[in-house]
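1. Here is the input, now give the coordinates:
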Amino acid sequence: MGWKLKRFNELTNQELYEILKERTSVFVVEQNCPYPEVDGKDPQSYHLFKEENGEIISYLRVLPAGVSYKEASIGRVLVKKEYRGQGLAEELLRRGIDFIHVELKEDTVKIQAQDYLRKFYGSFGFKAITETYLEDNIPHVDMLLQTEL
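-> As a prediction, this is how the structure comes out:
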């Protein structure tokens, strides 16, 4: 079906259900990490995802400046297990960053990345701005991308 980018109130009930199902599958079940996945930030966010046969196979949310940080942010980046290793994560992140730069007109993006993905995010220009720390018992690092618009 292809890529979609929607505000929270534009999501269908089915799309929202599938998004929350996949986020829970990856971040709570697969990573064995009980934490508040539904954190109250979805209504203020943009939701970028790719659907195939009614399934969400790739997803991230864009949080405008002021929602999580003073900067715009990207979070909940996932590719469904069966679709990993096909370049979807790179395309997903590129689309999310482009949306922030072009549509939201923001030049800075802050993320809280799992430490093992530091190199992946670094390949897009993100730089670590903290030491590694534990968040929900998973090593994380805060990273910043600054671009001249």
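
2. use CA for all of it now, contacts and neighbours both
-> Fine.

3. give the contact list for Glu135.
-> By CA atoms under 8 Å, 6 or more residues apart in numbering, Glu135 lies in contact with nothing.

4. I meant to write Gln114 there.
-> So Gln114 contacts 138-141 (CA under 8 Å, 6+ apart).

5. Here is the second sequence; please produce its structure so I can put it next to the first one:
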Amino acid sequence: MLVRSAPLSAVPPVTLYAVLRLRQDVFVLEQQCLYPDLDGRDLEPGAVHYWAEADDGAVLGTLRALDEGGGVVRVGRVATATSARGTGVAAALVQAVLAATRGPVVLDAQSHLEGWYERLGFGRDGAEFVEDGIPHVPMRLTR
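-> The predicted structure is shown next:
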């Protein structure tokens, strides 16, 4: 597995298609959330897209890192292909973001994944809330 990152304009078109397809497969189809995944934030100047590729180039997982200002980075749209779950793909992607950033990193974790993010160093940073019918918790890793 290889983890790559790039701003949207530098993501190869076939890879971008696979990344967006994976996000749709996970969030819209699997989790049945009808929301605007293409929300404009992928295009922001500070947005960096991360993806994990198999040896054959297939996209196994993805996330995006957004510049929230003041040195804060927001991780979101974390998605792993069904066939790659439990293999460390998502952890490798999050760790790549942490290696590339210096300041605080925030995210809104689905509540059932709170412990998983805690193992990566994140801590709860507020009250649970519901988004698109799924409970979430705000989390932060401060360095």
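
6. Sort out which of the contacts of Gln114 of the first structure are in strands and list them.
-> 138-141 (DSSP state E).

7. Is it correct that Arg64 of the second structure is in contact with Tyr50?
-> Yes. Counting by CA atoms under 8 Å, Arg64 of the second structure touches Tyr50, with 5.9 Å between them.

8. Once you drop chain neighbours, what's closest to Ala96 of the second structure?
-> Val3 (7.6 Å; CA to CA, 6 or more residues apart in numbering).

9. compared with the first structure, how much does the helix or strand harbouring that neighbour deviate?
-> Element membership for Val3 of the second structure (DSSP states H and E) is strand 2-6. Between strand 2-6 of the second structure and the corresponding residues of the first structure, superposition yields a mean separation of 1.3 Å, by mean CA distance after the TM-score superposition for the first structure.

10. So which elements touch that strand?
-> strand 48-53, helix 89-100 (3 or more CA pairs under 8 Å, 6 or more residues apart in numbering; DSSP states H and E).

11. And Trp116 of the second structure? What does it align with in the first structure?
-> The alignment partner of Trp116 of the second structure in the first structure, by TM-score structural alignment, is Phe120.

12. residues in contact with the helix or strand containing its match?
-> Assigned by DSSP H and E, Phe120 of the first structure belongs to helix 118-122. Contact with helix 118-122 of the first structure is made by 113, 128, 141, as judged by CA under 8 Å, 6+ apart.
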